[in-house]
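Student: Whatever this is, show me its structure:
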Amino acid sequence: MEPTYSDIYMLLQREPVAKQYFDTLPDYVREQIRTRPNGVNSFASLKDYAENLTRGDG
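Tutor: From the prediction side, this is the model:
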């Protein structure tokens, strides 16, 4: 089972792969994620939320 953290900041600090993924996201997606830091507590939730935000881009 994937580890969960208290918020996005702890996730990014503890999971280098999540940090690397987060850094590749568009600025507006990163800003949106930062508005609800407690809602993103695992790499899976980060990916799901980012995919929802970018759906329709391109």
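Student: only C-alpha atoms for contact and neighbour calcs from this point on.
Tutor: Fine.
Student: could you pull out the strands for the protein?
Tutor: Assignment of strands within the chain using DSSP state E yields no ranges at all.
Student: want to put them side by side, so please do this one too:
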Amino acid sequence: MGRKYSGLYELIENDGEAGDYFDTLPEYVKESIQEREQNINSFESLRDYAANLMRNE
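Tutor: Purely as a prediction, here's the structure:
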């Protein structure tokens, strides 16, 4: 498991791979993630949350 951050913004600021991945997400997924940004504290949690949102399209 990767490093834990305080939230989405710290994650994408400090983890280039996570930031690049976030940039590729559809806008509606980014918006949903940003609404719950404090729950996204690792690249793994970002990927999992995005996958769940896109699975439920």
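Student: Overlay them and tell me the TM-score.
Tutor: In this superposition the chains share a TM-score of 0.95, using TM-score structural alignment, normalised by the length of structure 2; 57 aligned residues with a C-alpha RMSD of 1.0 Å.
Student: Go ahead and flag the most central residue of structure 1.
Tutor: With the centre of structure 1 defined as its mean C-alpha position, the nearest residue by C-alpha atoms, centre = their mean is Leu46, 3.1 Å away.
Student: Where do the helices of structure 2 begin and end?
Tutor: Counting by DSSP state H, one finds helices in structure 2 at the ranges 8-14, 16-24, 27-35, 43-55.
Student: just the angle between the last one and helix 16-24, please?
Tutor: Between the direction of helix 43-55 of structure 2 and that of helix 16-24, the angle (axes from the mean of the first three to the mean of the last three C-alpha atoms, to 10 degrees) works out to 20 degrees.
Student: helices and strands around helix 43-55 of structure 2, which ones?
Tutor: helix 27-35 (3 or more C-alpha pairs under 8 Å, 6 or more residues apart in numbering; DSSP states H and E).
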